[in-house]
Each structure stands twice: as structure tokens, then as C-alpha cells.
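>>> here's a sequence, model it:
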Amino acid sequence: MLLEHLEEFRHLRVAVIGEAMLDSYLYGSADRLCREAPVPIVALHGRHDVPGGAANAAVNVRALGASVEFLSVVGADPEGDILLSRLEEAGVDTSGVVRSPTRETLVKQRVMAASQILLRLDRGTESDVAGADEEALLDALRAAFRRADAVIVSDYGYGILTPRLIEALAEEQGRSPRVLVADAKQLERYRDVGVTAAKPNYGEALRLLHEPALHTAEERLAQVAGWEEAVLEKTGARIVAVTLDVEGALVFEQGQPAYRTFTQPHSNANATGAGDTFVSALALALAAGADTPAAADLASAAATVVVQRDGTTVCKTAELRDFLTAESKVLDKGAVLTRIAALREGGRRVVFTNGCFDLLHRGHITYLNQAKALGDVLVVGLNDDASVRRLKGETRPINPTEDRAQVLAALSCVDLIVPFSEDTPAALIEALRPDVYVKGGDYTRETLPEAPLVESLGGEVRLLSYLDDRSTTGIIERVRRAYATGT
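Okay, the predicted model is just below:
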């Protein structure tokens, strides 16, 4: 379960390297226009300063419970003082931050009125660090890398990650590999570093592959789905997560089927730093031992938490835990029908599948991910314990209904779960009237008993292929053999 991985975060130590920025928000009211030009006059009444850029990634790591060392170079100026103070207040170890008398701290200053950004002013040194500053940062990187369970590179292209720094990363990763997650404007620079996971957003992936931008969600998803081989090759990463804002993310992994995360769209136009949150949670989840789909879902959930608020912000452990458990996806038949009726009024397309889902494995996850892609809402009918025993025998299920339901609920592709006690889902299908009914490829249209019912109700039947050598029965047999031989 995702919550189990979340509990492991507090045992991890993470090194974050990249551009430290001060995100400064100037708040005011704008009730009239300037006489000299048709622009609003903003009467300022407040200021809020928070760590931004790579510093925001470091604060997110700490907020999620892990220990964190932050490595960067900032100016020996008042803005640098404010930034380091905010980092230390957040519990971030800043001993690896170099203070440079020859550089100006990067500042992104936003002028706000009525929750709207009217203007952003950027300043700070953007040239490569060099000389004594670079040497000090190299020493800090090598020391922090060797203490870390995971390393996050947050490269905004403002001169912190020089060729020598990247070479040092490659040397350390080659000597003693860590979970290494790269979020960089130019990911191709990290091709030979040994990156575990890379996170380009859609625009960065376009530039990486020299592809044209498409506009509709359907076009973008189809376009990105065809990039798997190219983005893995160009980045050299084992995992690449291409983030697509409200469309979630498409996650590619060498030797595995693509996985899509789903998010909860929010109208907040002023949220900043959700990508930093995604990267921080992804790195922690991978370092905690989560498989790629679970890590991607945790990262997506953390990013969803922060986009619901204005400004540069972080996701705390308690907030992520509450988000993962807040709105139950597990409902009885009546409650599901009420929810589906409301969704249908909004024009949502309903997909339904059913099964035991005992000992959830990658085959299940891939299947459910593909099922969700066929519509807007995925409803899973879950056989309760009594029906599983009738179908599978007295030794099953391994996990009770409540546990199986909560594991399914942790997947972002699953929207609603309804346990049922009958041997077949016919009664549920008749009540739900799904637009699409999905089953695994071990069936055919002729051998699927529910097919005529679905089609008589105006629905479509889709059969999806299972992954080879992926089954609950197979897992149980491997466990039995392992215990029998004592290995």
C-alpha cells in the first residue's frame, strides 16, 4: 500500500542539488489605473518569502519526513540571508550551500492583487559557478552523495550544475549507485550519469525530442505514448515520467509497460512548484522500495495536494496521508449508483471491470491502467471473501475484502470500488449500465457470460491482454516453493 511506503520516508536521507531561488510574493490591492499608462496601481500591504526552485524540492523532501542536505550557491546578500533562514526554519541542512561574494541570489518576485499575478520580476546571477565556488560545491556534493539514500538533481539551467559537477555525479553514481532522480531543463546532459528516473514536463520533452506541440489532451496523450523508446534512450534513465499537468503523467520504464497516473484537475492558476513536489515524492518512494507505478501514484498525489493552494508551497506527510485516505473510493452499491448518476450528468464515460484482485501485482496494475484509459471513470467490482472462496477454493482469498479494497483504492487509475457477494457481476452491470465493460484476455467474446447483458444495455465489451507470467496463483506457488525449500 502507498501508506506503507510513506511511513518509510522518515528513515531516508536525501541530497538535493540545484539552483536555490527565493520566491517572493508582494501582496496588495488594485482598485484604480495609473494616469501615466493603462496599468493597475497596486497598493502593497504584505510580503511572503519562501524557498523556490531546487530549494523548494529540498523543503518538500523535509516536509515529507526525510532528512535532507541541500547543495547550491547563493549570494552573500540580504536575499541569500532570507533564503537560508527559511530553509533552516523548514529543517533543511544548509551546510552544503556555498555563499559567494561574486554572485547575486536568484529571486523571482511576484506582484499580486486579488489572488492574481500582475507582474513577475526576476534577478540574480545565471552564469556558471566557477573557481573557489565550484570547488567548494564539488567537495560538498561528493560528501553528501556518500551519506545519501537518494539524490535529486533540480537543474533550472542557471549555472549550478556545471560540466564538472555532472561529471562528479557520474563518478559517484558509478562508484556506489543511489536512487538518482533528475529534473532538468536539458536532460540530455545527464545521459551518461546513471539516472534512475527523469522527470521532463511536456514542454521539456518536446525540446528534448524536437517534436511539435499539440493542443488537445487526446492529441498530447497519444503523442507522448509514442515517445517511450525515444525518451528512455535520450535521457539514459531507467524510468521517465512525462508530466502533463491536469492529464497526469505517462511513466515509462525499461522492460515494462507504460503506466499513466491520473490527477484531480484544479482551477488554481497561481500554484507554483508542483513539479518539485512530484520529483521529491518520486525519489523518496523509489528509495523506500516502491515499484514504479506505486512511486508514480505517490508523486502524483503529492503534486495534487500542492496545486490546490496558491503560491510556492509544499506537501507535508500528514497532508499526503490524509489525501490518500480522505475520500473513500470504497462504497456500497447504492452509494456507487448515486455517484455514477452525478458523474453521468457531467457527461462522464463509465468503465466497469470486476475480479478478486488478491495479491495485487503488476499484471493487475497494467490491466486497470489500460481499462481507465477507455473512459473517464473506472469502477471496480470486487468479489467479497465468500464469493472468492466459492470461485477459487477454501484457501482463498489470501487477503480479506477490506485489505484488497484499500490496496486498489491507492491506485490513481481506480475511481470507485464496490464489493459484491454474488458469483457474477450481472446484477451490478444491470444497475450500473457501464459504457464499457472490460475483462482480461483469457476470455473471448463468446466465452464471456456478461457480454450479451452489457451489449443489451447499450454498452461495449473490451478484452485486454494480460501480462505474460503474471498471476496471483503463480505468486502463491512461488511462495510455497520458496518456503518448502527454505530459500
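>>> going forward, measure contacts and count neighbours with C-alpha atoms only.
Fine.
>>> which residues touch the residue nearest to residue 55 when sequence neighbours are not counted?
Once flanking residues are discounted, residue 55 sits nearest to residue 20: 4.9 Å by CA to CA, 6 or more residues apart in numbering. Applying CA atoms under 8 Å, 6 or more residues apart in numbering to residue 20 gives the contacts 51, 52, 53, 54, 55, 72, 73, 74, 105, 106.
>>> this one as well, want them side by side:
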Amino acid sequence: MTKAKIDKIFARFAKRRILVVGDLMLDRYLIGNVSRISPEAPVPVVDINKEEHLLGGAANVAKNIAALGGKAHLVGVVGNDSFGKTLKKLLIGNGFSDSGIFTDSGRPTTVKTRIIAHNQQIVRADREKAAPISDFLNNKALDYINKLLPKTDGVIISDYGKGVINYSLLTTLIQSCNERGIFVSVDPKETHFFNYRKVGTITPNHHEAGFVAGQKITDDKSLLNVGWRLLEQLDARSILITLGEKGMALFENDSRAPDGKVLTKIPAMARKVFDVTGAGDTVIATMTLAVAAGANLKEAAFIANVAAGEVVGEIGTAQVSKNRLYELVLERLQESRL
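All right, here's what the predicted structure looks like:
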């Protein structure tokens, strides 16, 4: 990958339109200090002095796209509650439309509440309902999606298993995108894994990939077995398995290769790791935007790896700006052989 190619990819970020379909979440942080142990139970008492709300789940994917200069459209569901109103307000405040956000009075807005003291997470409490959305809401979401697809350059399916992503929506959306030549990427949930067939890429971590393949990834041999097996079973263009501190492995179906397959290993590029929350969102957002901007899969995975290495150095869900990522990609490119 040359500097000229990088310049071209980054210049096209601003003109790419990415549709993000999936589970919206509100990340709620209660931040304070611990000064004593509770007399009721052997647990710390946290004196809360700050509360923050951040976009999570599919909404954080969209925020990553926007940070890189892309245009993100969201489709998801919130509850008819105060947290749903807060999430919508945050979306609008970050420049997103809420026209694709549908309200379901039968479920709460998904909220992840993290209590933080002295820069350390003490506990997380989840408020959610994982049951599938109704057929009525599913059809409304599909109608909205079909209106956007003609002007869409890429689609991200952000599946956290909270009810938005179902077989009907998946198969209809993937088929429509393939007919239009739109690149589709999936951040998967294990229980839906084999429904994500014929997509552009799927981005499981090594735990998820090993679980669905029935083989724990412990070394290069098991990684290769799992990667090639899943790629064949999914009939996908590629699968990108994230390996934590060991980086990533990109498995591709490529007719130009002698045996039709290509494996690329990309080393981890994080300088410091404070919090991996949302790193997967950064990977899939950056990779999809890069492909939509003209990068090949190997180039897109490299850029996504650099982006993820930056956000894990921050506490909570974080994003990297287009200018910062551009600088980092040029710097890391000199250290690699891509």
C-alpha cells in the first residue's frame, strides 16, 4: 500500500454513505471515589460525583464512521422510556438522524451502566430485553432500509443479540445488498453466526470464532482450521478474526490467488491498552468505510487494525479522528511490509 493509495482512500471517506443496522445501546458511566466498605456487605461504597452517557452498540459504530468523515445512517430500536429519549438526544446532538430509530413500548432501551472508581470499573449492570422485535417493527425497519439502499455505499450489521437482528431481516438485507453490489460487513453474535452467509466480511474475535467452529483457537494450526472452515461454511468473501494482543488474521476467498484463498496476518499495533470497550465497533466501522472508499480487504483490515490500536488506549467507547488515523497509518506503514 503506497502513500498515494492511502491519500486516495482517506480523501474518499467524506463521500461514503454507510448504513448501520443493529442493536442500539446507551453506555452509562457513574464515576466516583471509594472511601469505605459497606456495612451491609463486603463491597466498596462508591460516592458518585459524575454521570456520563455515551452512544454504544450500533450507535458507537455510527459514531466511529462520523469521526472518520463518513456519513452514517442508523436503523435500530429504543424503548419508550427516559433512556430512549436520552439516546435519541445524543444521536441528534452528534449529527445523526433519528428517522430510522423506531420505538418499541414493549422493551426497555438497552443500557449498560458501569460504575467507575479511581479509573477502574467496579461493576457493570445491564438493563435490556433480548427477545426479537415484532414483525411490525421488523417490516418498518426493512421498508426504511430499502429506501436508503440505492444511495448506500456499504452496510454494517451490528448484532449484539438484543432483538433487532433476526433471520428475516438478515436474509432480506444481505440479498438486497448483493444484488446491488453493496459491501456488507457483520459484527456477529454467536447464536446467529451461520445466518450471516454470503457477506463481504465478518469480524468475530477469536473466542467467538472458536466457539461457533467447535474448536478453541490456541495456536496457528487451530486458527487456520477455524478460519478456513468458517469462510467455507459462510460462503463469505472474507472473515477477519481479531486476536487481541496478537493482532488480526484475514481469511479471503480470492480467485486471483493460485488456490483461490489468501491469508494475511496483521500484528497488533496498540501502544497502550486501557479499555477494549468498543474496539470491535471501531474495527468494523473503519474496515467498511475503507472498502467503500476503494481499499482492498487487506488494506482495509490494516487501516482498521491501526484504528483499533488507538481507541483501546482510551477509557470507554472511543473514536479516532480521520486526521489522527491518517498520521498513524503512515507511521505504521513504515513499520510493516504491507
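>>> could you dump the contacts of residue 20 of the first structure to JSON lines with distance to residue 367 of the first structure and neighbour count?
Below are the contacts of residue 20 of the first structure laid out as JSON lines (distance: CA to CA, whole Å; neighbours: other CA atoms under 10 Å):
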{"residue": "51", "distance to residue 367 of the first structure": "40", "neighbour count": "25"}
{"residue": "52", "distance to residue 367 of the first structure": "38", "neighbour count": "25"}
{"residue": "53", "distance to residue 367 of the first structure": "37", "neighbour count": "24"}
{"residue": "54", "distance to residue 367 of the first structure": "36", "neighbour count": "26"}
{"residue": "55", "distance to residue 367 of the first structure": "38", "neighbour count": "30"}
{"residue": "72", "distance to residue 367 of the first structure": "43", "neighbour count": "27"}
{"residue": "73", "distance to residue 367 of the first structure": "46", "neighbour count": "27"}
{"residue": "74", "distance to residue 367 of the first structure": "48", "neighbour count": "29"}
{"residue": "105", "distance to residue 367 of the first structure": "48", "neighbour count": "26"}
{"residue": "106", "distance to residue 367 of the first structure": "46", "neighbour count": "25"}
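>>> out of the residues you listed, who's nearest residue 187 of the first structure?
Distance to residue 187 of the first structure, by CA to CA, is smallest for residue 54 among the contacts of residue 20 of the first structure, at 15.4 Å.
>>> return the distance of the counterpart of that closest one in the second structure relative to residue 262 of the second structure.
Counting by TM-score structural alignment, residue 54 of the first structure lines up with residue 58 in the second structure. Per CA to CA, to the nearest Å, residue 58 of the second structure is found 30 Å from residue 262 of the second structure.
>>> equivalent range in the first structure for stretch 100-115 of the second structure?
Under TM-score structural alignment, the match for stretch 100-115 of the second structure is residues 96-111.
>>> repeat for stretch 301-310 of the second structure
The aligned range for stretch 301-310 of the second structure is 296-305, by TM-score structural alignment.
>>> ok so, going back, wait, the match of residue 54 of the first structure sits on residue 20?
Yes: at 6.6 Å, residue 58 of the second structure counts as touching residue 20 under the criterion of CA atoms under 8 Å.
>>> show me what residue 208 of the second structure aligns to in the first structure.
Residue pairing (TM-score structural alignment): residue 208 of the second structure is matched to residue 204 of the first structure.
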